[in-house]
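> Coordinates for the following, if possible.
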Amino acid sequence: MNDSALITTGLPIALTIIMFGLGLSLTTDDFRRVSRTPKAVAVALLLQVLVLPAAAFGLVKGFDLAPLLAVGVMLLAASPGGTTANLFSHLFRGDVALNITLTAINSVLAALTIPIITNLAIDHFDAQGDLGLQLGKVVQVIAIVLIPVTVGMAVRRRSADFAARADRPVRIFSIAVLVIVSAGALLGEREHLADYMQQVGLVTGIFCLVSLTVGYGGARLLRLDQRQAIATSMEVGIHNTTVALTIALSVLDNTEVAIPIAVYSVLMYVLATAFGYAITQRHADAEKSLNQTTE
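Predicted coordinates for the structure are as follows:
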């Protein structure tokens, strides 16, 4: 699968279209909004950029994952949130404006955090071969993550109508690419799939729940309101796995690195839905109890 033109050429092109579509949903005001909710943005970014990679590192060390699988989990931890996080936030009545702001900022930060965290992981776990993100590969990451977003934003500024019309097709395309690539990554390693699932299934499931819990719990601990906490939880807990898969398969050219990401991309939908329902139900029960007490 690593040598396939579909992966080496088609996947970066697909991701470019997806990131362009993300840019079509953003405006410069999404970046300016930071000044209006600085605490919420700072808390979410602190959790995502620092706490989450630390949690992922603790998990892969605790489960003693094979080096390439460990790198895959760290790459997943470094990948940003995305439009799926915005969708889940909307579904569970989070602060979607905060999600959009965080998505905008994370799209920029990811161009730096992904190479840094991934290279540190490759070095620490002594992953085999020339797997590292050297300068040329770092430039490639920046090109496929940052440039299409910027172009998409510029197009939206010139034609908001086109941006609105393109939103639904790009979202459908994004889901289709994720499904195809995840299935391809798993099938490409089908001989070792049972062993990999045993090794990374539990780790990626725990990582997803830890990410969601850290996002929500950290936000509440630092006194953000319920809607902001839900938004933070979804932004921190739901990663843009298409970005991570593209880097694993086409930039690092390694299917084994992609396995934890592919497994996570399946689990996150189930776990995020269950988690979102649990926290909103709990909040509703707490409000109901409070209202009964004050009556």
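> going forward, measure contacts between C-alpha atoms and count neighbours the same way
Will do.
> Which neighbouring elements make contact with the helix or strand containing P115?
Counting by DSSP states H and E, the element that carries P115 is helix 96-124. Under the contact criterion of 3 or more CA pairs under 8 Å, 6 or more residues apart in numbering; DSSP states H and E, helix 96-124 touches helix 28-32, helix 38-46, helix 67-78, helix 83-91, helix 135-158, helix 226-237.
> I'd like the structure of this one too, to check against the first:
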Amino acid sequence: MDSALTTIGLPVALGIIMFGLGLDLTVNDFKRVGRHPRAAVIALVCQLLLLPAICFGLVVALDLSPLLGIGLMLLAASPGGTTAALFSHLYRGDVALNITLTAVNSLIAILTLPLITGFAIAWYDRQDDVTMPLGEVLNVFALILVPVGLGMLVRAKKPGFAQRMDKPVRIASAIILVVLILGVIAAERAHIGDYLAQIGVAAALFCAISLAVGYFVPKSLGVPGPQAISSSMEIGVHNSTLAIFVAVEVLDNTEISVPAAVYSIIMFVFAAAWGSFVSRRESAPQVQVDATV
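You can find the predicted model right below:
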């Protein structure tokens, strides 16, 4: 799909979104992982190990076609999206934890994303027509780290400007994501009905399971409610823009980007409904205590 959307639009989109993430970050956000390791470690284990395993199980159980299966695994390997913190804020999660997890996982993904996606390519025996060149992967993450670093620099030097730009950049990121989804759908419009039939159920199941795992696993291990909500949003709301970018620019296959585009639509609906449920669930005991006082 060699067009202005991919050659110019995708890099610019990713750069803007990553710059916006950087505006929310300080060096202390990375140090926070060390100060509050329990919730962060549990969330990272879920996101880096448990989630790809669950995704692979869905891919095999639902017998997805090779390119769509690779695309869903690519999405599972992608770090949390920038909107995870927004959902966390809306539903009383620990936003600082989201920011830290997104930053740390984005760095770890430099290694894990090509490993997990490469495993999927090898599983389907598609090395001849789909490759995961390390050089291109490093270029992608250079495109991520540079704007994030610039955003952090702006935050450090001009905190007032960074605060004013937070909302406009979030809005721009959402608009950009919508445009990218529409671009993928337009490019694959002749096959989109078949893709939805093949990947819609898998994407919905993966999104629902991701949100549930991100909440219930930390809760079962003693993580407080706000941090469990943050973990849920971080694990359920993936960086679909990155997945689309890698599919189109690195793997050079638009069909592989379809799962990320479909998931993007589903995750906003599911995350909103799930956030409403878990926030009510967390506040219910407090309501009962107040009623007895």
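> if we can go back for a sec, can you put the helices and strands packed on helix 96-124 of the first structure in TSV and add mean neighbour count?
Listed next are these as TSV, based on neighbours: other CA atoms under 10 Å:
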stretch	mean neighbour count
helix 28-32	13
helix 38-46	18
helix 67-78	28
helix 83-91	21
helix 135-158	18
helix 226-237	29
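> right, so of these, which gets closest to P169 of the first structure?
Ranking these by proximity to P169 of the first structure (CA to CA) places helix 83-91 first, at 13.4 Å.
> List of residues touching that closest one?
For helix 83-91 of the first structure, the external contacting residues (CA atoms under 8 Å, 6 or more residues apart in numbering) are 22, 95-96, 99-100, 103, 230-231, 234-235, 237-240, 272-273, 276.
> ChimeraX command to pick out the buried ones of the residues you listed?
If you want just the buried ones from the contacts of helix 83-91 of the first structure in ChimeraX, going by 16 or more other CA atoms under 10 Å, the selection is:
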select :22,95,96,99,100,103,230,231,234,235,237,238,239,240,272,276
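> between the helix holding P115 of the first structure and helix 135-158, how big is the angle?
Helix 96-124 of the first structure and helix 135-158 meet at an angle of 170 degrees, taking axes from the mean of the first three to the mean of the last three CA atoms, to 10 degrees as the criterion.
> Tell me the mean distance between helix 96-124 of the first structure and the second structure once they are aligned.
Its aligned residues in the second structure lie a mean 1.4 Å from helix 96-124 of the first structure after superposition (mean CA distance after the TM-score superposition for the first structure).
> What of stretch 200-209 of the first structure?
Mean for stretch 200-209 of the first structure is 0.4 Å (mean CA distance after the TM-score superposition for the first structure).
> Need the contact partners of that stretch.
By CA under 8 Å, 6+ apart, stretch 200-209 of the first structure touches 55-56, 59-60, 63, 65, 69, 73, 237-238, 260, 263-264, 267-268, 271-272, 275.
> Could I have the ChimeraX command that selects the buried members from those?
Remark: buried members of these, expressed as a ChimeraX selection using 16+ other CA under 10 Å:
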select :55,56,59,60,65,69,73,237,238,260,263,264,267,268,271,272,275
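> Okay, buried residues for the helix holding P115 of the first structure please.
Neighbour-count burial for helix 96-124 of the first structure [16+ other CA under 10 Å]: 96-115, 117-122.
> what's the counterpart of T83 of the second structure in the first structure?
Using TM-score structural alignment, the partner of T83 of the second structure in the first structure is T84.
> how close does that match get to M74 of the first structure?
Separation of T84 of the first structure from M74 of the first structure (CA to CA, to the nearest Å): 20 Å.
> got it, and T150 of the first structure?
Distance from T150 of the first structure to M74 of the first structure, by CA to CA: 26 Å.
> same question, F162 of the first structure
From F162 of the first structure to M74 of the first structure the distance is 37 Å (CA to CA).
> what do we get in the second structure for T16 of the first structure?
Checking TM-score structural alignment: T16 of the first structure goes with G15.
> Its match and F141 touch, don't they?
No. G15 of the second structure is beyond contact range of F141, at 10.6 Å (criterion: CA atoms under 8 Å).
> Please list all residues in contact with D253 of the first structure.
2, 8, 247.
> can you redo the residues you listed as TSV with distance to T213 of the first structure and neighbour count?
Shown next, in TSV, are those (distance: CA to CA, whole Å; neighbours: other CA atoms under 10 Å):
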residue	distance to T213 of the first structure	neighbour count
N2	35	16
T8	35	17
I247	26	27
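> Now flag whichever of those is closest to Q198 of the first structure.
For the contacts of D253 of the first structure, the nearest to Q198 of the first structure is N2 (22.8 Å; CA to CA).
> For the closest one, which non-adjacent residue is spatially closest?
D253 (5.7 Å; CA to CA, 6 or more residues apart in numbering).
> Any idea how far the longest helix seen in the first structure is from the middle of the chain?
Longest helix in the first structure, counting residues (DSSP state H): helix 255-294. Centre-to-centre, helix 255-294 of the first structure and its host chain are 15 Å apart (CA atoms, centre = their mean, to the nearest Å).
> That helix packs against which elements?
Using 3+ CA pairs under 8 Å, 6+ apart: helix 255-294 of the first structure touches helix 67-78, helix 83-91, helix 160-188, helix 193-221, helix 226-237, helix 241-246.
> Now do the buried residues in it.
For helix 255-294 of the first structure, by 16+ other CA under 10 Å, it's 255-268, 271-272, 275-276, 279-280.
> Good, we can wrap up now.
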